Structures are given as C-alpha cells and as structure tokens.
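**Student:** What shape does this take:
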Amino acid sequence: MNQPPAIHQLGEDVVNRIAAGEVVERPASAVKELVENALDAGAKRVEVTIADGGRTLIRVVDDGWGIAPDDLALALARHATSKIDGSDLLNIHTFGFRGEALASLGAVGRMTLTSRRAGADGAQIAVSGGAQSPVRPAALTQGTVVELRDLFFATPARLKFLRTDRAEAQAVGDVIRRLAMAEPFVAFTLRDASGGDDRQVFRVDAESGDLFDALHGRLAAILGRDFAENAVKIDAEREGFHLTGYAALPTYSRGAAVAQYLFVNNRPVRDKLLIGALKGAYADLLSRDRHPAAALFISCDPQLVDVNVHPAKSEVRFRDPALVRGLLVTAVRHALLQSGHRASTTVADATLAAFRPEPAAGVPPRSYQMPLGGYAPARPSGSAIRSAWAAQAPAAVPDIAAQGFAEMSAPSARVEPELGDDALPLGAARAQIHENYIVAQTAQGMVIVDQHAAHERLVYERLKAQMAANGVAAQALLIPDIVELGAEGAGRLLAVAPDLARLGLTIEPFGGGAVAVRETPALLGEVDSPALLRDILDELNDADSSGLLGAKLDAVLSRVACHGSIRSGRRMRAEEMNALLREMEATPASGQCNHGRPTYVELKLADIERLFGRR
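**Tutor:** Below is the predicted model:
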C-alpha cells in the first residue's frame, strides 16, 4: 500500500456482529443468555426448545413480568438494560447487566421477540441480521417468548466452527442443568424438535421447602439419587462469604472433572481458584487420577466479587481470593471428616452387581443368555430357582459325597467366636478370609473390610495428629540402614531432610549416592528402610508440581503410613479385628484408604437374601 488507510466509523450492524462473537460463541451461549434474562425477569417456569443442536431453532418461553410494548425496540439496542443504571458496576444482583445479548443475537440470526406485561397488551418485534421490523400487536399471556432461527446465518463462517448437532445439544443441556441447580424453585423444561419430532429431553419441577431441602431435591433430580445419598451438607461462613451446597464422599469420585458445579451469587462459573480449592479439600482423600463431585454455592456482597471480567460472565475475580480458597478447603474438608467411617452406597451396589447367581443344576445355561431376537427373557423368580434347586439337590448330594472331603481344597477362612457387638456401626468380626478381608456381622447385614487399606488410613491419621501436635515420634536404629539411591535420588532426599525429620525419619549423607537412615517413625515399628525411601522419593517426584510443602508432607506421610499398616496375608485374632473395626468407627475419613479406594463394603441382609432368591 502506497498510502495508509483512512480511519472510518464501523457501521452499527458490523459492530453488533463483532460483539456477538464475544457473547454468542455457540448455541449453548445463546440459550444461556436467554434463560438468564428469563430468570432475571422473575420467571417461575422456563421452557427451552431447540432443533438441530440449536442451529435452526432456539425458543425460550417464560412466565416472567414481560416487556412493555414501548420498550421492545429499545430492548434490542446495544447496552440497553433494566438491570443496572451504570452508577456502580460492582453492585450487581442479576445474571445479566451488559445489555448485549438480544442485540447480538438479532445481529447474527433471525429473532422474534414476543412479550406481554401484566396490565398491558401483548406485542411483537422481529429482527433479522440486525434489521428490525416495526412493533406489532400479538396475543400472549404474561411473560416473554424469544424465538431465534438460523443462528449465525449473517456470519456463516462461524457455522464452520460448530461441532456436531449432538455435541451442541449436549452443551445446551449442560447449560440448562447448571442454571436449574442455581434456581431450585424454578421449573425447567428442555425439548428437542429436530427432524419434526418434539421430544422432552429434560424436565425438573419447582422444588419446595427450605433452601437446603430444595437444593437436595434438585441435585437428586439432575445428578441422580446416588449423588444425593452420598453427598455431605456444606454450610460455613467466614468474613462475609457464605458457602453452601453438597460435596460427595471420596469413594463417590469420578474419572474426570465432569461433576463439579460451582456458583458465585447463584451464577454458574468455571473459576480456576475454586476448582483448585476443591481439589485441595480432597487432597489426601483421593488419588491423582480421581476427581471429586460437588455442587457448591458461594454467596457474598456483590462488592466483594467482580463479575465484569469476561463477556460470557463465566469468570469472576474475588477481592480476597485467599479468604475464599481457605473457606472452601476448610468447610469441605471438615464436612468430609465429620462423615467419619462412612463410605458411599455405590460401593455396595457395585459389589452386589458383581455377584452372578449360578443357574440351578439341570437348567440349560442358554436360558440365561440373550436370544438372537434381541429381547431379554424374564428372569426366574426366587421361588422358581428354589424349586429347581430342590428338584436337583437329591441327585447332586451323592455326587459331592462320592468325591470325598479329603480331595477338597483346604478352606482359607477362619471363623472366630462372637466377641463383638453387632449393634455397632461396623458390627462384630466373625471371620478372616484369605488373610486380608475381615467379615463382620452387623444388625442389618454384613461388612467386608480390607484390613490393609483400613489400617493404612488409621496409621495415616495418627501420623498427621502426631505431626500437628509436636512432630512424629522417632525411634533410633541400633545400626543405621545404608540405602543406595544414586547421586540424584540421594540429593533429592537430603534436600528435604529437615522436613523428613518432622515426620520421624532422620537421614544423613553416607557418601556417593547413599544415605544413612538413623531414625524411623516409632508408630511404624520395624520398617523396610530401602522400600520406604524409594516410595518417598517417588512421591516427591510426583508431587513436585504442587509446590506446597504441606501437600508434599501429607503425600509423604501417606506413603509412610502404607509401610506401617497391617500387611495383606497376616492372620489376625478376633480381638485384633474387632479393635480395628472400633478404631475405624472413631477415625475420620476411614471409609477410604489414602488413595481414595473404599476400605469396606456393607451389604444389607435384604440384598443378600435377594441374591439367593429368598425375596
């Protein structure tokens, strides 16, 4: 170019399309803006209909207070809103406040806005690619209907960046579910009209009762009964911030962070600070490849948080982020520890699902298989199974007797005398199976305990308590253990020697790549020093990215506890097994080991009887 280009003012339609690129990224963004407008208008029922993932149709119907006919044209103008007056951008009590949503949607699609306010006539206005039509009368009960067709027809390049219709529809569903969690007293419906069909995809009715009851009911409807049954209540307050909601037990974890729902003043957010705090709350209750499930709500004075950070309003900035993080970590952690030895019911469900009753003798195996036609036959009733067994049992007994009991393998279980009280939560120990699993009888059924996993958690909690009080007690070795780790490994351990000393483990350099172990934690008894040091070195390498000394020390303590717990294969007396059960009942978080795995499974008597066709 020989001459620099001249500066000129962009047209209003171009400005709106540029702004739409920030506000409306995909159909789910449009649905979010329209539903939030409905909630800000006091709606108690919101119905959303989409077609083709929202590309061809998005319709939002609400029963809010509506828009007056004289304000319809102004509602489509950029930065026109009834939610703020512009004098204080921090004092925001509504979802929306920018006044950009309707103008942006009208700039990139074909939108019709129909509304009626109580005591006024209904009216309608249409806009296509930024071009408005005159306001005209329309029939409608109180509320608003926004119909958006052919999204991005004015900016066809944006269509190339959309995903499949199914993926876009799933994103819309996720938006509706998050907003439904934020407003449990509002009814939501999502319908899909793709291909000429009109099917209901999602529906929740308005909840009643107090806030916690309503939220619990709404979470059960959206996240499932399993989450509601295995979540602990969160209710904590600190210096103007109030944290409420529910957090799932560690044994009810996920393989990905797909069940984490965070809200600030009822606004769904995806904030790195809050996500990190939630992870920190479960730090030594879950392994690194598992993720917690939670729905948490932070309420505060709008002056303490800035929501005007991003056009999509999914990010926030707190005035005191350390305070918010500390509140979330402490409150969730306290609630989880208060749950004691409790483990999620899904552990028992998975155990029951793993049991497959053997077909009765003489019943052809194929009668339990799926036929070629694709339908499943009716499952035999309990009485039918008992009848079949009774018919075959007389012939089966002589065959077994003929084999001789001497040829049968020796049993690997030991039955103990009844020494405990089965009325206690974890019951009375009755047997040890394979020298690793304790079977206890409870008043309602039975409990199977992994003795190594359970004792690992108990030792870990004792070590933490000792370290918090005055450091872990150490025992001196008569002859120091010399461990070869290589120059790099030895240097890594010696760099944190003062921190290890707080854990009751004293090491010194011994030349080359060796270290001398002079003291070990007294609680562990006899320790395999080489294995312990190598485990600690692995943990330090894994936890290097955290950068937090406390997190590293807890991780190392967890590895240390593993070496001091009852090993698999050790025979335990009835007194020892019952003592382990009683300590589990008194120890926080004993329902899972240090890696997030369950320490016990509880089976109700009714479920056991059902397995044998007795019910």
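**Student:** Please count neighbours and contacts with C-alpha atoms only from this point.
**Tutor:** OK.
**Student:** Could I get the full set of helices for the stretch 1-150 of the chain?
**Tutor:** Under the criterion DSSP state H, counting those that start in this stretch, the stretch 1-150 of the chain contains helices at 12-23, 27-40, 72-75, 101-108.
**Student:** winner for burial among those?
**Tutor:** helix 101-108 (a mean of 28; mean count of other C-alpha atoms under 10 Å).
**Student:** re the thing from before, of all the helices of the stretch 1-150 of the chain, which one is nearest residue 164?
**Tutor:** Of all those, helix 27-40 sits nearest to residue 164, with 11.6 Å by C-alpha to C-alpha.
**Student:** And the closest one, what does it pack against?
**Tutor:** The contact analysis (3 or more C-alpha pairs under 8 Å, 6 or more residues apart in numbering; DSSP states H and E) places helix 27-40 against strand 45-51, strand 57-62, helix 101-108, helix 165-182.
**Student:** Just send the helices of the stretch 1-150 of the chain back as JSON lines, with distance to residue 323 too.
**Tutor:** As requested, the helices of the stretch 1-150 of the chain are exported to JSON lines (distance: least, C-alpha to C-alpha, whole Å):
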{"stretch": "helix 12-23", "distance to residue 323": "31"}
{"stretch": "helix 27-40", "distance to residue 323": "29"}
{"stretch": "helix 72-75", "distance to residue 323": "39"}
{"stretch": "helix 101-108", "distance to residue 323": "33"}
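**Student:** Out of the ones you listed, which gets nearest to residue 587?
**Tutor:** Of all these, helix 27-40 sits nearest to residue 587, with 44.5 Å by C-alpha to C-alpha.
**Student:** So which residues of the stretch 501-615 of the chain form helices?
**Tutor:** Under DSSP H, counting those that start in this stretch, the stretch 501-615 of the chain gives helices at 529-542, 549-564, 574-586, 605-611.
**Student:** circling back to that earlier point, can the helices and strands packed on helix 27-40 go into CSV with extra columns for distance to residue 22?
**Tutor:** Formatted as CSV, the entries for these read as follows, by distance: least, C-alpha to C-alpha, whole Å:
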stretch, distance to residue 22
strand 45-51, 22
strand 57-62, 19
helix 101-108, 9
helix 165-182, 17
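**Student:** still on that earlier bit, how about the helices of the stretch 1-150 of the chain, which one is nearest residue 139?
**Tutor:** For the helices of the stretch 1-150 of the chain, the distance to residue 139 is smallest for helix 72-75, at 15.0 Å, taking C-alpha to C-alpha.
**Student:** From residue 246, how far off is the most centrally placed residue in the chain?
**Tutor:** Residue closest to the average C-alpha location in the chain (C-alpha atoms, centre = their mean): residue 293, at 1.4 Å. Going from residue 293 to residue 246 by C-alpha to C-alpha, to the nearest Å gives 9 Å.
**Student:** Here is a second sequence; please produce its structure as well for comparison:
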Amino acid sequence: MALSDPKIRPAPVIRQLDEAAINRIAAGEVVERPASAVKELVENAIDAGATRIEIDYADGGKRLIRVTDDGCGIAGDDLPLALSRHATSKIDGSDLLEISTFGFRGEALPSLGAVGRLTITSRCGDAAASITVTGGRAEAVRPAALSRGTRVELRDLFHATPARLKFLRTDRAEAQAIAETVKRLALAEPFVAFTLTDLSGDSPRTVFRADAQSGDLFDALHGRTAQVLGRDFAANAIPLDAEREGHHLTGYAALPTYSRGSSVQQFLFVNGRPVQDRLLIGALRAAYMDVLSRDRHPAAVLFIDCAPRLVDVNVHPAKSQVRFRDGGSVRGLIVSGLRHALAGAGHRASSTVAGATLGAFRAEPGPAPANEPARVYQMDRPAPRAAMPPMPGFAEAPAPSARIEAPAAPAPGDERRPLGAARAQVHENYIVAQTETGIVLVDQHAAHERLVYEKLKRQSAENGIAAQALLIPEIVELSESDCALLLSHADTLATLGLVLEPFGGGAVAVRETPALLGQVDAAALVRDILDELADLGESTALRARIDAILSRVACHGSIRSGRQMRAEEMNALLREMEATPLSGQCNHGRPTYVELKLSDIERLFGRT
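**Tutor:** Sure thing, here's the model as predicted:
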C-alpha cells in the first residue's frame, strides 16, 4: 500500500482580499488601541490648521472617542473619498521625501471605519455635511449642522473585530494612554489649545487642559511645558538651541538634580512629530551619563528640525520611528548641545531640592498654644553615612559634633555672591553660608568631589589617556563585518587608550589598553563597544569606564567628611563651586548644596 508523502500538498489558491478585510488588516497596524485612534484624529486636526482641539472619550475610549476642531474642514463631496484607503490631501505621491505633515498615508479614517462606528461631520465653506461608516460599510452623505471645522466621532471601537477587545487593558489604563498621547501632541503644538474630557461618569470631567500659548517659540514652549509637565520642570529646565550640519536642536532639558526614577518625562520630536527613537533616547542618556547614576533618568523636551529629505518618516505605519540620513551627526548634536547647556548652567541646582528640604521639617508633636502657631520644628534625619577611612596627607579628623565654629569675617561682598559667605561648619561636614536672601547648606565632601572630578577630566582631555602596552596582544575573533565596523572607529578609541590593529580575517589584535583601567578583559570590552556601535553608531562604554575611575579617584582625593575647615578654606570652596560647571550636583546627580530663602525659613517659624 503506497503512502502519500505528507510534504506534497495541493497548491494554495491566490485570491484578492476584499476591501473590508484589507482595511481591518491595516487597522491592526495603525490602530493598536484607543490612544492610537486619538493620535491619528488629533494629528488630522493639526494638519487641518486647527487652533483649538477638543477630545472626549468614554470607558477608556472603547465606547466613545470624539475629536472636534476648528480647522479648514472637508467638503461634503470629498467625505466618501476621505474614507477610501490611501486617499489623502497631504501629499500628491510624486515625492515621498518632502513630507511636512503628520499624516500622509491615507489609512487612518478607513481603518477606523473598518473596526468601529465612525461618523464624520465637517463644514467647508457655507455648508456642513456628515457621513457614517460601520464595519467598513459607508452610508450616504447627508446635510448636517456644524459652525466650523470637523467633528469625528468613533463609537464601539473594535466591535467589528471583537477578538481585539480582549487584548485591551482596563479602562483606566487606556484612559491614561490617551492622556499621554494628547500631552505629547500638546507639547508639539504649543500655539494650539487642547482640552481632554472624560465622559464616562455622570458628569463630564476635564482630564487635561492646555490653553494656546503666545510669544516666541521658546516662551510658548516654556509655558506649554509648565502646563504638561508641571511648574517644577519649567522652573528647573534650561533652554537648548544648537545647530550642526543642517540639523537644529531646540527645547528644554532639566537640571541633573531634577532627575526622575523612570523615563516618563522624556519627549522627543522630529520636525514636530512625536517619536520613540532609540538613537535619540541613547543620545539623551549619553549626554547625562556624567552627571546621573544609572538608576536615574533625565527629563527633557527635545525638538530636532531638519529638511524633510534628511529624515525618513515613512518607516512604520504608526509613524513613531524615523531614520536619519546621518544619524551620527544628530546624535553628536544632542550630546554636545545638552552638555554645553548643562555646563552653562554652572553651579545651579534644582529648586525642588530646597522644597524637599523644607518638606523634611515637621512640627514637634503636641498641642500648640491657643491662637498661636507651632514654632518648634525638627528635621527628619537621614540614615547615617558609612565611615570613610582617612586619606594620606590628611590629619585624623575628630569625631563629628554638633558644635558650630563661627569663622572669621569673610571678604567684603561675599554675601552678594550666589553661594554667599561661609558662616559656620556643622558636624564637620556641612558648610553654612549666608546670602543676601537666605542661607546655603553645602555638603563639603560631595562638592569638593565634583570639583576634583572636573579637574581630572580636564587634565585627561588636555593630556590624553595614558595607555599600557600588553606584553602579549590579545586576539579577539569577530565576524568580518563587525571587525570592519570596529576598525572604522580605531582612531577614536586610540585617543582613549585602546589601540586595535587588524589581525587578518575577522580578528583584531588589542595592543594597548587604558592604564587607568588596570587589568582588563580586553575581549569583553571590545564586544561591549561593538554592541553599542551596532546599536547606536557610537560607543560610550570605554569613556564611561574611564570616567568611573576618575570619579573614584576624585572621591578618595576630596575633602573628607569629619574634617574641620578654616574660614578661608570654606570660602575658597564656595568660590570654586561658583566657577566650576556642574558643581551643583555630585558625580551621581545628587545635590551638593541646598539654598533656603529667608522668607521660607520665616514661614517655618510662623513669622509671616
């Protein structure tokens, strides 16, 4: 008995999918969740020139999404065409590199109409019209009442594809995603007013509101960041304005002492389009590498503007990814622009540090006298620091005490300086300085550690990184493509003390390594560098290791906690902090000083 070969199968039949199936497939790429639908509709409103956009939703957007704008509108005769796939007014199809609008694919409206109940009402000229499409089936255009612009209403999202509903999260999570989407678009368009309303309950609830800003771009963006990210961000952010090889960087970046526990306050835009791009995120992280610990994240709103031909936005249907023609130049612009701006901030530290300090004071428990505010305060004590061994060249310090030694009179005019005049040293670790408007508390060890670190980095940049030759060169086997990529950066790596040479085939010979690193696993270091080069086009792994060593040297070479300082030493430390960039935070992003205004101190004692 002959057995049929299981590998032999009848030839599959090739068939043309119908329009409804095509639209549902496209919807799977474009409309992932309710927030995706909101994004597409709001972007259409912005492209239409709207100055006010209202977004309403119910049940996390599953039951209702409604976007109303005051843009140019759509003519009634064009409404059926607007619901056809790949029909758009944004481009004519002749040049896909000249894209200056949010939308251009012509997929959003037909995709939404394929998976929900979509109604578009729009006014263009003297008459308004409306059209409804349900599950891909459009009804006839009919007259409607609308004063201006367009109103798009999407009900019962994914009712035509119920399996997709099972993959949605809770109403609260979906509503939060909608809010985040609207906030990103609000940052992109500070001159447009946005209102986000939740209609789920018995009465409407305004979730987010951002009035249109005025003034120049920086003033408008500063006001919009205060609306979206809060006044603390706006008060502790520094402006950015840099340009390189046809790319322009603008925006605001927060001081390192205003770092966050996650990347929730990182907003990146390319030609006004919100993006989630690995190259840009990596560049932002690299710019703060020297002033933040690994578990902290910078906060920033960055805009990269360039000619449309220098960036490809047609990479993904959701348009959240882009590809630059010269990614290395863009990355270098972000890193250098941010570092220059942070250095320009000098010794400045986040104002939230003072707020946290004041918040640590609390009234002594017990009833206060009648009609009299509580005037005795105590401060929550932090955990005690680990003791540090004495360093050669320093006398053994006495045990810390609560005794305050008043120094000699400072130089005339010191109180008018940013960090004031030293008045005392508390617990042989904290310098108390008086300014014209308050007091400054300085952590002497953290501050001096930063100063020493900056000196070491400057010396390293001026004199280069000393290299140590390996007695026997280490051979690292790589693929030929990886070898070529690594050797293309050999000159840059050599300036950091890592000398590589080709060794035939896909192998490289490591001849020298940075002396600061001591004994090092050269193969592991080379592969770490190669991973970063492949991912980002540039590597910071070696520089980061060298800086970590310099930071460690600075820590051990700085003024120790517990050492008594003379008045002239304290004032010299304050003056050097004022003249040194980034001295407002230690090497790990923690503040080196806290400034308390006299008005805040008086408020603690009920004197206001």
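**Student:** one step back: pick the most deeply packed of the helices and strands packed on helix 27-40 of structure 1.
**Tutor:** helix 101-108 (a mean of 28).
**Student:** Does anything pack onto that helix? Which helices or strands?
**Tutor:** Packed next to helix 101-108 of structure 1, using 3+ C-alpha pairs under 8 Å, 6+ apart, are helix 12-23, helix 27-40, strand 123-128.
**Student:** that older thread, can you say which of the helices of the stretch 1-150 of structure 1 is nearest to residue 216 of structure 1?
**Tutor:** Closest among those, using C-alpha to C-alpha: helix 27-40, at 20.4 Å.
**Student:** how many neighbours does residue 49 of structure 2 have?
**Tutor:** Around residue 49 of structure 2 there are 15 other residues, counting by other C-alpha atoms under 10 Å.
**Student:** Now check structure 1 for the residue matching it.
**Tutor:** Here residue 49 of structure 2 is matched to residue 42 in structure 1, going by TM-score structural alignment.
**Student:** closest one to residue 89 of structure 1 among the helices of the stretch 501-615 of structure 1?
**Tutor:** Ranking those by their distance to residue 89 of structure 1 (criterion: C-alpha to C-alpha) puts helix 549-564 first, at 38.2 Å.
**Student:** Give me the distance from the closest one to the chain's centre.
**Tutor:** Mean-position distance between helix 549-564 of structure 1 and its chain equals 25 Å (C-alpha atoms, centre = their mean, to the nearest Å).
**Student:** in the superposition, what's the average offset of that helix relative to structure 2?
**Tutor:** For helix 549-564 of structure 1, the mean deviation from structure 2 after alignment is 1.6 Å (mean C-alpha distance after the TM-score superposition for structure 1).
**Student:** Looks like residue 327 of structure 1 contacts residue 238 (just checking).
**Tutor:** Yes - taking contacts as C-alpha atoms under 8 Å, residue 327 of structure 1 lies within contact range of residue 238: 6.8 Å.
**Student:** Mind checking which of those two has more residues around it?
**Tutor:** Higher neighbour count among residue 327 of structure 1 and residue 238: residue 327, with 21 against 13, using other C-alpha under 10 Å.
**Student:** and the more buried one, what pairs with it in structure 2?
**Tutor:** Match for residue 327 of structure 1 (TM-score structural alignment): residue 333.
**Student:** Could you list the buried residues of the one helix or strand that match maps to?
**Tutor:** According to DSSP states H and E, residue 333 of structure 2 maps onto helix 327-344. By 16 or more other C-alpha atoms under 10 Å, the buried positions in helix 327-344 of structure 2 come out as 327, 330, 331, 332, 333, 334, 335, 337, 338, 339, 341, 342.
**Student:** Kindly indicate which of those residues lies nearest residue 492 of structure 2.
**Tutor:** When those are ranked by distance to residue 492 of structure 2 (C-alpha to C-alpha), residue 332 comes first, at 14.0 Å.
**Student:** Count the neighbours of the closest residue to that closest one other than its chain neighbours for me.
**Tutor:** Distances taken as C-alpha to C-alpha, 6 or more residues apart in numbering put residue 283 closest to residue 332 of structure 2, at 7.6 Å, once the chain neighbours are dropped. When neighbours are counted by other C-alpha under 10 Å, residue 283 of structure 2 registers 22.
**Student:** I'd say residue 283 of structure 2 and residue 337 touch.
**Tutor:** No - the criterion here is C-alpha under 8 Å, and residue 283 of structure 2 misses it with residue 337 at 10.5 Å.
**Student:** Now do the same contact list for the aligned residue in structure 2 for residue 25 of structure 1.
**Tutor:** Counting by TM-score structural alignment, residue 25 of structure 1 lines up with residue 32 in structure 2. For residue 32 of structure 2, the contact set (C-alpha atoms under 8 Å, 6 or more residues apart in numbering) is empty.
**Student:** for residue 135 of structure 2, same thing?
**Tutor:** With contact set as C-alpha under 8 Å, 6+ apart, residue 135 of structure 2 has these partners: 20, 113, 114, 115, 116, 117, 159, 160.
**Student:** Quick check: closest non-adjacent residue to it.
**Tutor:** Using C-alpha to C-alpha, 6+ apart and skipping the chain neighbours, the partner closest in space to residue 135 of structure 2 is residue 114 (4.5 Å).
**Student:** how much space between the aligned residue in structure 1 for the one you found and residue 101 of structure 1?
**Tutor:** The criterion is TM-score structural alignment: under it, residue 114 of structure 2 has residue 107 as its aligned partner in structure 1. Distance, residue 107 of structure 1 to residue 101 of structure 1, by C-alpha to C-alpha: 10 Å.
**Student:** What is the neighbour count of residue 78 of structure 1?
**Tutor:** The number of residues packed near residue 78 of structure 1 is 18, by other C-alpha under 10 Å.
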